[in-house]
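**Q** sequence plus the predicted model coming up.
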Amino acid sequence: MTEPIESIEVSLGDRSYPIWISTGLTESTEQPHFAKHFQAAVGDCTHVVLIHDAAVSNTIASRVEKQLEQAGIRITSISIPSGETSKSVSKLESIWNAMLESGTDRRSVVVAVGGGVVGDLAGFAAASFTRGLRFVQIPTTLLSMVDSSVGGKTGINLPSGKNMVGSFWQPQMVWIDTQSLSTLPDRDFISGMAEVIKYGVIEDAEFFCWLQDKAARLIEKDPETLRYAIRKSCESKARVVAEDERETSGRRAILNYGHTFAHAIEATAGYGVCLHGEAVSIGMQMAAHLAIDMELCDRSLLEEQTAVLSAAKLPLAWKDADPEKMLPVMSHDKKVSHGKLRFVLPDRIGHVAMVGDVPSEKVIAAILACRDEPN
């Protein structure tokens, strides 16, 4: 039986922090579990800037607010519209102004409640306002639980590319309550499955085998299966981040498997048309096609990956994929070195490599393979 609450440590020296995984513990105001762990993580705090997705304003955000108010903490609540369009300079400026008007100072703590968009935006606001405020992540989507809330990446988008402006700013803690997934729309939940499957492909073959067997139960949101998948994903992310926090050694880049293609899909389609996880799923397929063309792996890897993504009901192709539009966006990818694109490509299930000097015609072929064919 799963414990009421589990913890994973992100080991970063004096910036280390816990990831707490629970089910339903945010709901109780009689037993304020969140408030207790919050105070232990941040220390002295009398003011919280609660930045939350408008879609969760009446659910977990209100319960978090109530627990903190019962602890004697003043709350400034800022609601953010859902979707990637909120990750903008104008929205960031509006948050800064609201923080200034509310009397936010260096003793305040920013708490993000929502998906990856809110976490990225609130995290960058915390990193930049008065040169840095304490920060807590409360992810409410599967994708944000297993990926964006862990590791300290924050930022906003520019018209020319995703996450082009931002900073590394680690939270004091990450609080995951899987109960919030019960009301998550199916499309958003399935989108998050792409990041879960990614961990199996890039560094955990045993977990990938488990996913081959359990994907259907995950889609049904079986509580025990879901908690295990979230824990394994967070453990993988924490391991990689601890080894290469700021992407200086290249190790952390493996987390971007499929993302070079995915970010270009999102940008050219228009942010929000294709969800991030959907784009990652298609990007992983493009990357696998490219790996085969580069003779790094054989077709069996693509077939295994396709089977798991299909079982999770994720898309495998994007009919509007256009190499002429995608390649210029990809040229701004943060893995570009000396003007040349680099890709994270699999050579076997559970292991990937960074590959440079990839001929553009092979990149185009990989894109077209996932436009014209389902797998």
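**A** Cool, the structure landed.

**Q** hey, let's count contacts and neighbours off CA atoms from now on
**A** Will do.

**Q** quick one: the strands in this protein?
**A** Applying DSSP state E to the chain gives strands spanning 5-10, 17-22, 47-53, 74-80, 109-114, 134-139, 153-158, 161-168, 173-177, 343-348, 351-355.

**Q** also this one, for the comparison:
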Amino acid sequence: MSAPSDPDAITSVPVALGERSYDILIGAGLIAGAGATIAARFPGRAVAIVTDETVGGLHGQALEQSLDGAGIRHIRISVPAGEATKRFAMLEQVVDQLLAARMERGDLVVALGGGVVGDLAGFAAAIVRRGMGFVQMPTSLLAQVDSSVGGKTGINSRHGKNLIGAFYQPGLVLADTDVLDTLSTREFRAGYAEVAKYGLIDDPGFFGWLEANWRGIFQGGRDRTQAIATSCRAKAAVVARDETETGDRALLNLGHTFGHALEAATGYDSARLVHGEGVAIGMAQAYRFSAKLGLCPPDDAERMRSHLTAVGLPTELAHIPGDVGDVDRLMTAIQQDKKVTRGALTFILTRGIGRSFIAGDVDPTAVRSFLAEELARR
């Protein structure tokens, strides 16, 4: 793998979806230049910025100044930070403010924030006036490499994570790498779990590159831009093949069935567990479960665990503060997963590093036995 020749250059990754194709732009200074970019690509549109209180305080003014400079009418809708914002009550508030501001169907909802804001704002854009324009401006590593790309939008239910939503593609993604320097180490690590996922799914060469270069990704510069661009290309290719997850797009859920169950078990309390941490533990569990079933070499399961541990990510239930419940509680959450089909459990399992596959109709008894062993390790 080669690094880009100019670390300050803007990298463009296309998402090929016919008439609904769009670009992911990756690089420094994209928020400062957002007004000019939006004016050129979406002339005459008004903008509704949806952001959370934390991100808005850090980057909202810069975006508004950029829009002002381009002569774009705009409003700001602010929501509380955190996973608890992805719920009906907050969706209603966002929708009401869009309508009260007389935003038209052709205008743009701009999601300035991490995955929570992107999911919430995208769902609002999908349903207001039967579909407004939509631009993603992801400000977390996790959102830049995963949730901002591919059109999954939605909110959580008391029954589980992301169970209410729609596939709704953005018209553009602006991933400003400068904003990642404002993330806490914990938030950046959580996003890195999704970067590692792309290597673990089907790119062992990328995983090996990450093992050698992860420190550079954390420091910034060329390695960081390369990791983001490689991740986005991987996701864009899968989305182009399988937009609505009827086939191999499900591979992108490696670690998510276990991880979502753990998020539900902790009540979506980000003080205890954030999404990327749940994915990290979930991926480690997917590898351990695969090894237990005789599918994956134990050495590969240990190799991936060792890398995530070196980065500082959790890989065990014992790494989650507080109680996560018993086997019944975790199984209930797993059985609410979106990948359950006619009651049959579907997991993303693996035959080794970069050799993941979709396993349908997984024996619930085997899952229960595995979870009992995992709980016993706490």
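**A** Done, it's in. Just so we're clear, the structure is a prediction, and the values are computed from it rather than from any experiment.

**Q** in JSON lines, list the strands of structure 1 along with mean neighbour count.
**A** As requested, the strands of structure 1 are exported to JSON lines (neighbours: other C-alpha atoms under 10 Å):
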{"stretch": "strand 5-10", "mean neighbour count": "17"}
{"stretch": "strand 17-22", "mean neighbour count": "21"}
{"stretch": "strand 47-53", "mean neighbour count": "23"}
{"stretch": "strand 74-80", "mean neighbour count": "18"}
{"stretch": "strand 109-114", "mean neighbour count": "28"}
{"stretch": "strand 134-139", "mean neighbour count": "27"}
{"stretch": "strand 153-158", "mean neighbour count": "22"}
{"stretch": "strand 161-168", "mean neighbour count": "18"}
{"stretch": "strand 173-177", "mean neighbour count": "26"}
{"stretch": "strand 343-348", "mean neighbour count": "24"}
{"stretch": "strand 351-355", "mean neighbour count": "17"}
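
**Q** now render those as TSV, adding distance to Val308 of structure 1.
**A** Output for those, formatted as TSV (distance: least, C-alpha to C-alpha, whole Å):
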stretch	distance to Val308 of structure 1
strand 5-10	26
strand 17-22	25
strand 47-53	30
strand 74-80	34
strand 109-114	27
strand 134-139	25
strand 153-158	28
strand 161-168	27
strand 173-177	25
strand 343-348	15
strand 351-355	17
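
**Q** for those strands, which one sits closest to Met145 of structure 1?
**A** Closest of those to Met145 of structure 1 is strand 134-139, at 5.3 Å (criterion: C-alpha to C-alpha).

**Q** among the strands of structure 1, which comes closest to Gly277 of structure 1?
**A** strand 161-168 (14.0 Å).

**Q** contacting residues around the spatially most central residue of structure 2?
**A** Centroid check for structure 2 by C-alpha atoms, centre = their mean gives Ser147 as the closest residue, at 3.1 Å. Residues counted as contacts of Ser147 of structure 2 (C-alpha atoms under 8 Å, 6 or more residues apart in numbering) are 115, 118-119.

**Q** what residues in structure 1 pair up with the longest helix along structure 2?
**A** Criterion DSSP state H: the longest helix present in structure 2 is helix 222-241. The aligned range for helix 222-241 of structure 2 in structure 1 is 224-243, by TM-score structural alignment.

**Q** neighbouring contacts of that stretch?
**A** 1-2, 8-12, 21, 142, 145-147, 150-151, 178, 196, 199, 203, 207, 214, 217-218, 251-252, 255.

**Q** quick one, which of those residues are buried?
**A** 8-12, 21, 142, 145-147, 150-151, 178, 196, 199, 203, 207, 214, 217-218, 251-252, 255 (16 or more other C-alpha atoms under 10 Å).

**Q** please flag which of these sit within helices.
**A** 142, 196, 199, 203, 207, 214, 217-218.

**Q** widest-spaced pair of the residues you listed?
**A** Glu203 and Arg217 (22.3 Å).

**Q** so what's Ser16 of structure 1 up against?
**A** Ser16 of structure 1 neighbours (C-alpha under 8 Å, 6+ apart): 9-10, 172.

**Q** what's the counterpart of it in structure 2?
**A** Ser16 of structure 1 maps onto Ser21 in structure 2, by TM-score structural alignment.

**Q** and Leu121 of structure 1, by the same measure?
**A** Checking TM-score structural alignment: Leu121 of structure 1 goes with Leu120.

**Q** please apply the same query to Thr306 of structure 1.
**A** Aligned partner of Thr306 of structure 1 by TM-score structural alignment: Arg305.

**Q** look up how far Asp223 of structure 2 lies from that match.
**A** 22 Å (C-alpha to C-alpha, to the nearest Å).

**Q** same question for Gly113 of structure 2.
**A** In terms of C-alpha to C-alpha, Gly113 of structure 2 sits 23 Å off from Asp223 of structure 2.

**Q** contacting residues around Lys340 of structure 1?
**A** Going by C-alpha under 8 Å, 6+ apart, Lys340 of structure 1 touches 331, 356-357.

**Q** nope, Ala71 of structure 1 is what I was after
**A** Ala35.

**Q** what's the counterpart of it in structure 2?
**A** Counting by TM-score structural alignment, Ala71 of structure 1 lines up with Ala70 in structure 2.

**Q** what's near enough to touch the closest residue to Gly29 of structure 2 other than its chain neighbours?
**A** The spatial neighbour of Gly29 of structure 2 that comes closest, neighbours along the chain excluded (C-alpha to C-alpha, 6 or more residues apart in numbering), is Asp176 at 6.1 Å. Shown in contact with Asp176 of structure 2 (C-alpha under 8 Å, 6+ apart): 26-31, 137-139.

**Q** make it 7 Å
**A** Asp176 of structure 2 is in contact with 26-31, counting by C-alpha atoms under 7 Å, 6 or more residues apart in numbering.
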